[in-house]
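Q: The following block contains a protein sequence and its predicted model.
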Amino acid sequence: MTIVAGLDVGGAHLKVSLVEDATPIAARQYLCPLWQGLDHLDTALREAEELTGRADAFAITMTGELSDLFETREQGVQTLVDRLTEKFGTAARFWGGQKFFDTANDAKTNFFDVASTNFLATATLAGQRLAATGQSANALLIDMGSTTTDLIPIVAGAPTPRGLTDPDRLTSGELVYTGLTRTSVMAVCTRAPFAGRWQSLAREYLATMADVRRVLGCLPDGLDVHATADGRGKSQAESVARFARMFCREPADADLATWQQAAQHVVELQLRSIQEGCAQVLSGVPRADIIVATGLDTSVATEISRRLQRPCQTFSQLVGTPANLQAAVDCNAPAVAVALLRGE
């Protein structure tokens, strides 16, 4: 039986999945700070050989071409295609969005279709599975990653985004540039309630949303793989210290409950920004009867579905994932999607 490996090559992570007999059997993410050099991709690919070494075919999608490492999107796609072809040879196929899969040469020629269209793979597969199960095939896919959140309308079982490029998607509301872990606090808000008063925050990279969620004790283990803003550890106490610096304060200036109240406000503002994107997207489609939740932590999309008063189903459930792999499949959804689409 053929085993297909799916790879989602991002600017911060390499996500890898394995699919056998139309069923996900493994999915993992690896640290890959691509902006620091191609050697980090090489390292991630070596670590991923525990999965890719078992595969007969490879389906690849990417967003890493937007990394600061590359001067243009075209250069990024062509460099990554060459690097990945060296690794996987002619067994590699590259996701081309609406064109589905390309060979390496076609991918380099049609770089515009290859660049940052991983969201279309996830939405395409979700739409197909919704249609096949007899449920409403009109849905809104919410995929919250470490850095960004995709909001993709699905109509009659097919993705129908108004934007295909990142600039267009930022305009259409389908790309909300906020994520579960890597987003800085200063990108979410400029003030927060503290001990009964509003306080302005430092507009400096001192803490991230991973810190905010650790303060609240709601960040699932293993999702934040990058270095912290001050290079120190990832305990709750160390996250409180970084969060306190946003207020130009020290942790001892308040008890944990006070810091958690402030942190909850920051999380709420981030959630509202995603909900506002949902409102914009939903205003342009006939209807979306179901929310399909996926990403690093599906609880955010689940909460939004509650506020929108729509039923919610996770991507991992839609694709028939064993219970013990569902969190990993949702965390690595585009990699899983391209593997399943190529296998089919």
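A: Done, it's in.
Q: make it CA atoms for all contacts and neighbour counts henceforth
A: Noted.
Q: Show me the helices in the stretch 51-200 of the chain, by range?
A: 73-88, 104-109, 111-114, 118-133, 166-172 (DSSP state H, counting those that start in this stretch).
Q: Can you tell me which of those is nearest to residue 183?
A: Taking Cα to Cα, helix 166-172 is the member of these nearest to residue 183, at 16.1 Å.
Q: how close does the residue sitting nearest the centre point of the chain sit to residue 75?
A: Centrality entry for the chain: nearest residue to the mean C-alpha point is residue 145, 2.4 Å, by Cα atoms, centre = their mean. From residue 145 over to residue 75 the distance is 24 Å, taken as Cα to Cα, to the nearest Å.
Q: Turn the helices of the stretch 51-200 of the chain into a markdown table, columns for mean neighbour count and distance to residue 222.
A: Shown next, in a markdown table, are the helices of the stretch 51-200 of the chain (neighbours: other Cα atoms under 10 Å; distance: least, Cα to Cα, whole Å):
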| stretch | mean neighbour count | distance to residue 222 |
| --- | --- | --- |
| helix 73-88 | 18 | 26 |
| helix 104-109 | 18 | 33 |
| helix 111-114 | 22 | 29 |
| helix 118-133 | 22 | 22 |
| helix 166-172 | 16 | 28 |
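Q: here comes the other one, which I'd like you to weigh against the first:
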Amino acid sequence: MQPERHVVGWDIGGAHVKAAWVRNGRLQDAVQWACPLWESLDRLDAVLAQARARWPQMRRAQHVVTMTGEMADLFASRAEGVRRIADHMARQPGIGLRFYAGEQGFVAPEDVAAQWEAIASANWLATAQLAARRVGDGVLVDIGSTTCDLIPLRQEQAAARGRTDAQRLMSGELVYQGVVRTPLCALAQRIDFEGRPHNVMNEFFATTADVYRLLGELDPAHDQHPAADHGAKDAEGTRRRLARMVGRDAEEAGAEAWLDFARAWRAEQLNLIGHNLDRVLAAAGVPARAPLVAAGCGSFLVEKLAAARGRPCVHFASQAVPLDPGAGPGALRQAQLCAPAVAVALLLERERH
């Protein structure tokens, strides 16, 4: 009998850590933890302790890491961030550790310093590589809590024009907006409330989580960070934060008016992401009926983007992730949320076997 193979994939971001447990090439579990890395690397230690409690057998697993957390302002440079995160992970118990370096493959801890540029913010490429093998032509649209990746897939390959964050910001393949942490003042400078346009207050009064929470579209399990005012996340607290964006109090209008206001913010975000998506589609020559491949906690927006363009929408998890027979009922939903962590684990497993 062949021994069981265990791989833990890690996606270490600046606000969350995502991890996936793969057994014998199939996903068994995936999870996301809040991790405000900008505060301290101790935040990462706390997450790793939770992972060890969830998966006591972690010591018997091969570990593989991708990251975006090197951008956190805890670090003086991206190179420093990659090295320090890698050093931290290298101290964790396991039978082996590799770092995902995009087109360079997987590198050992001792090679991280030399390969830091390939390792930095490469998590999107892992998801795109895995999705492309299953879907062929299309566009991966991974909308998370903070960012949105728009990656063209052509002939079973990731066909991004940019590789670094800076290049992808220029090409439109990276839109720095998400459905949880983005300040609303980043979406529009003027917006309608009760049929009249208002200038927007450029203050951190509310975030996109308030919009999608009020609309009932954001899974509460993905709403892990404090609200902008550290207040309640009930409907009353959410309306209060939204009202501040146009200099009002929640009591000045009824519940339906605030729902309409939330819909207006959603329309602004869809317009901005959609504009960049259209740029990516045109530049890559993606066929007209090729699907959008939805990933991330903002997958519900991808469905709207696809419908507006007459394209099918498929979900990354259902297309690209084989499930272990012992996986829990929510494993595919978690894989959708934790796509890069799942992808690096499955890519490493395929390289090794």
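A: Right, received. Where do you want to start? Since we're looking at a predicted model, the values are computed, not measured.
Q: List the contacts of the residue nearest to the centre of structure 1.
A: Neighbour list for residue 145 of structure 1: 179-180, 295-296, 331 [criterion: Cα atoms under 8 Å, 6 or more residues apart in numbering].
Q: In structure 1, spot the helix with the most residues.
A: Ranked by residue count under DSSP state H, the longest helix found in structure 1 is helix 256-282.
Q: can you redo the helices of the stretch 51-200 of structure 1 as JSON lines with distance to residue 94 of structure 1?
A: As requested, these are exported to JSON lines (distance: least, Cα to Cα, whole Å):
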{"stretch": "helix 73-88", "distance to residue 94 of structure 1": "8"}
{"stretch": "helix 104-109", "distance to residue 94 of structure 1": "6"}
{"stretch": "helix 111-114", "distance to residue 94 of structure 1": "7"}
{"stretch": "helix 118-133", "distance to residue 94 of structure 1": "10"}
{"stretch": "helix 166-172", "distance to residue 94 of structure 1": "19"}
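Q: Which one of those lies nearest to residue 277 of structure 1?
A: helix 166-172 (8.3 Å).
Q: Show me what the closest one is in contact with.
A: For helix 166-172 of structure 1, contacts defined as Cα under 8 Å, 6+ apart pick out 116, 162-163, 175-177, 280-281.
Q: which bit of structure 2 covers that helix?
A: Using TM-score structural alignment, helix 166-172 of structure 1 corresponds to residues 165-171 of structure 2.
Q: same check, this time on stretch 102-115 of structure 1
A: Taken onto structure 2 by TM-score structural alignment, stretch 102-115 of structure 1 occupies residues 107-120 there.
Q: tell me the contacts of the nearest residue to residue 4 of structure 2 once chain neighbours are set aside?
A: Nearest-residue entry for residue 4 of structure 2: residue 24, 6.1 Å, with adjacent residues in sequence omitted and distances by Cα to Cα, 6 or more residues apart in numbering. Taking Cα under 8 Å, 6+ apart, we find residue 24 of structure 2 in contact with 4-6.
Q: sorry, back to before: from the contacts of helix 166-172 of structure 1, which two are the most distant?
A: Comparing every pair within the contacts of helix 166-172 of structure 1 by Cα to Cα identifies 116 and 280 as the most remote, at 21.4 Å.
Q: Distance check, residue 266 of structure 2 against residue 303 of structure 2.
A: From residue 266 of structure 2 across to residue 303 of structure 2, the span is 13 Å (Cα to Cα).
Q: for the contacts of helix 166-172 of structure 1, which one is nearest residue 60 of structure 1?
A: Nearest to residue 60 of structure 1 among those, counting by Cα to Cα, is residue 116 at 11.4 Å.
Q: ok, how many other residues are close to the closest one?
A: When neighbours are defined as other Cα atoms under 10 Å, residue 116 of structure 1 has 26 of them.
Q: Next, find the distance separating it from residue 62 of structure 1.
A: Counting by Cα to Cα, the gap from residue 116 of structure 1 to residue 62 of structure 1 is 6 Å.
Q: what's the answer for residue 230 of structure 1, then?
A: 29 Å.
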